[in-house]
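S.K.: Here is a sequence with its predicted model. Questions after.
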Amino acid sequence: MTNDESVFTRRTVVAAGAGTVVAAAALTACATYGKENTAPAPNPAPAGNPAAPGQTAGNALAKTADIPVGGGVIVGDTVVTQPTAGTFVGLSATCTHAGCTVASVSNGTINCPCHGSKYKLDGSVSNGPATRALAAKTVRVVGDSVVPG
């Protein structure tokens, strides 16, 4: 082989491909530098529904009217329950048994579809295989909404 010949091995081809990806990512980042963000503001507060100081209506987990007494709703990674009228509880939606996401709130329990664990509306275990309660999340009522915090 002469000095002018190039030898392509699997390693040099893979390394060259990775370099191309890194260069493309850098060019993409540079192409947007300094440009104004034209995306709309997330979840603007609806007219006629003022938020409390320090809160925007857009960060509400749910409306209080949508959470039945003796039931609850799952919003993203949070479960919000209303065990008794006017008492709202925030819980993690991650099952403590195997890390699955709970799927429903029905018949007075929060239910995990993976292995059948059930939790009471306060997050304590009703039926295993889970042995630990769902983690608490702080929620509060602002106007007619339940918000994080």
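M.R.: Structure received.
S.K.: use CA for all of it now, contacts and neighbours both
M.R.: OK.
S.K.: quick one, strands of this protein?
M.R.: Applying DSSP state E to the chain gives strands spanning 62-63, 71-75, 78-82, 89-92, 104-106, 109-111, 118-120, 125-127, 136-137, 139-142, 145-148.
S.K.: Format those strands as CSV; extra columns: mean neighbour count and distance to Ala24.
M.R.: Putting the strands of the chain into CSV (neighbours: other CA atoms under 10 Å; distance: least, CA to CA, whole Å) gives the following:
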stretch, mean neighbour count, distance to Ala24
strand 62-63, 16, 41
strand 71-75, 20, 37
strand 78-82, 25, 37
strand 89-92, 23, 39
strand 104-106, 18, 43
strand 109-111, 25, 45
strand 118-120, 24, 48
strand 125-127, 17, 50
strand 136-137, 15, 41
strand 139-142, 18, 43
strand 145-148, 20, 39
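S.K.: The structure to be compared is supplied as follows:
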Amino acid sequence: MLISRRVAVAGAGALATVVTLGGGVESCSGSSPSSGGGSHSSGGAAGTHELAKTSDIAVGGATIFPEWSVVVTQPTSGQFNAYSARCTHEGCLLNSVAAGTINCPCHGSRFTIADGSVAHGPARRPLNPVTITVRGESIILG
């Protein structure tokens, strides 16, 4: 079956729209959380994307970068860690930070800022570490 050029172009445009919109949609589909590697580094391999300045991450706090599915924590001054921002229970995108925990909106799991361990289930596994590089004042993914 042959399709017209108009139908092919319209279909490609619709697909591009779905792919573009899909990046910002939260999912509780149970997709496997991404695994990153080590927890953090303060030098080494060149990174691919600057996530933030070190001053952007509060001491004792964390910042979620939903576009990269990464959360960066600073449990103590100058110590930066990064984790997948996908809940290890069912893969939902973590969406808030409060009272020392990083929180999942889907089923209530909470993870500690200090080390990504489970503070409250139903999740049973800690957040997956993601490699970051701290270079000067920049926190770089990778």
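M.R.: The structure has been received and is ready for your questions. Remember, predicted model here, so these are calculated numbers, not experimental data.
S.K.: hang on, the earlier thing: just put the strands of structure 1 in TSV and tack on distance to Val22 of structure 1.
M.R.: Formatted as TSV, the strands of structure 1 follow (distance: least, CA to CA, whole Å):
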stretch	distance to Val22 of structure 1
strand 62-63	42
strand 71-75	36
strand 78-82	36
strand 89-92	37
strand 104-106	42
strand 109-111	44
strand 118-120	46
strand 125-127	48
strand 136-137	39
strand 139-142	42
strand 145-148	38
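S.K.: equivalent range in structure 2 for stretch 103-114 of structure 1?
M.R.: Under TM-score structural alignment, stretch 103-114 of structure 1 corresponds to residues 95-106 of structure 2.
S.K.: gap between that stretch and the chain center?
M.R.: When C-alpha coordinates are averaged (CA atoms, centre = their mean, to the nearest Å), stretch 95-106 of structure 2 and its chain have centres 13 Å apart.
S.K.: That one: end-to-end distance?
M.R.: 10 Å (CA to CA, to the nearest Å).
S.K.: And for stretch 116-127 of structure 1?
M.R.: Distance across stretch 116-127 of structure 1, first residue to last, is 8 Å (CA to CA).
S.K.: Name the residues that touch it?
M.R.: 70-72, 81-83, 89, 91, 95, 97, 108-112, 128-136 (CA atoms under 8 Å, 6 or more residues apart in numbering).
S.K.: rewinding a little: ok, residues contacting the match of stretch 103-114 of structure 1?
M.R.: Stretch 95-106 of structure 2 is contacted from outside by 28, 60-64, 66, 87, 92-94, 109-114, 119, using CA under 8 Å, 6+ apart.
S.K.: List the contacts of Gly61 of structure 1.
M.R.: That one is not Gly; residue 61 of structure 1 is Leu. Val75, Ser145, Val146, Val147, Pro148.
S.K.: could those go into CSV alongside distance to Ala65 of structure 1?
M.R.: Converted to CSV, these look like this (distance: CA to CA, whole Å):
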residue, distance to Ala65 of structure 1
Val75, 15
Ser145, 8
Val146, 10
Val147, 13
Pro148, 17
